[in-house]
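K.L.:
kindly return the folded structure for what I paste below:
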Amino acid sequence: MSQYIAMNRFLVSHENEEAFQKRWLEREVLLKTVPGFISFQFLQGPEKDGVRLYASHTVWESYDAFVGWTQSEQFRQAHAGAGQGRVLTAGPPVFEGFTVLQDVSA
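P.N.:
This is a model prediction of the structure:
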């Protein structure tokens, strides 16, 4: 069974970066309580044309473990406030899912 990586990409204008980071960094993280969860990274990417790329990156033991997360009570709790409050992104997040074909570690 192959690991699965789930990513959401966000474009954030300069004036919303601080609030966007704060929203992510101060949230309650429920991922550690979900079977099959391996790791999470919140990533800051390059800036281009007044917007910066951010991504959330989770690694799961399998695609089925990721689907289990999306159907869990923890997922519902984590996303309960989504769409409420000030919009901080330039458009909706873009989801990308990947099956790991090779993993080389140090």
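K.L.:
when you work out contacts or count neighbours from here on, use the C-alpha atoms and nothing else.
P.N.:
Fine.
K.L.:
chain neighbours aside, what residue packs nearest to A65?
P.N.:
Excluding its sequence neighbours, the residue lying closest to A65 (Cα to Cα, 6 or more residues apart in numbering) is G36, at 5.1 Å.
K.L.:
tell me the contacts of that neighbour?
P.N.:
The contact partners of G36, taken as Cα atoms under 8 Å, 6 or more residues apart in numbering, are 60-62, 65-66.
K.L.:
helix or strand for the spatially most central residue of the chain, which one?
P.N.:
Closest residue to the average C-alpha location of the chain: S56 at 2.8 Å, with Cα atoms, centre = their mean. Following DSSP states H and E, one finds S56 within strand 51-60.
K.L.:
quick one more, to check against the first:
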Amino acid sequence: MYFAMNRFKVKKGSEEAFEKVWRERDSSLAEMRGFRTFHLLRGPENEEEGCTLFVSHTEWENRDDFVAWTKSENFRAAHSNAGGNRPLYSGHPQFEGFEVVEGASRT
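P.N.:
Now for the predicted structure:
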């Protein structure tokens, strides 16, 4: 299993606009081999930096499936307007990828 996350520092007052971008995006993740889940997480506010932390979180069967997504036409289409949203951010998104070493779930 592989988890891919992007951290976004969203400028104070831009949170609703940022969330709207994600709600209204044309996502084709469900069509991709190995895709399991997606979540957009809203984290704490950082008063000193004047921003709110958000994380996009996807779960994949494995790293290769995630990499295939990043090289796909679906990925390019999903991110084609990303540059227009830069005024909402403080800095660039930060990517983090993790392979599962050990896990447990409630069944």
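K.L.:
what's the counterpart of the residue nearest to A65 of the first structure in the second structure?
P.N.:
G36 of the first structure maps onto G34 in the second structure, with residues paired by TM-score structural alignment.
K.L.:
distance of that match from V101 of the second structure?
P.N.:
Here the distance between G34 of the second structure and V101 of the second structure works out to 18 Å (Cα to Cα, to the nearest Å).
K.L.:
for the residue nearest to L41 of the second structure when sequence neighbours are not counted, give me its contacts.
P.N.:
Spatial nearest neighbour of L41 of the second structure, chain neighbours left out: V55 (5.0 Å); criterion: Cα to Cα, 6+ apart. Shown in contact with V55 of the second structure (Cα under 8 Å, 6+ apart): 5-8, 40-43.
K.L.:
how about P44 of the second structure?
P.N.:
52-53.
K.L.:
for the contacts of V55 of the second structure, which one is nearest H92 of the second structure?
P.N.:
Nearest to H92 of the second structure among the contacts of V55 of the second structure is F8, at 7.2 Å by Cα to Cα.
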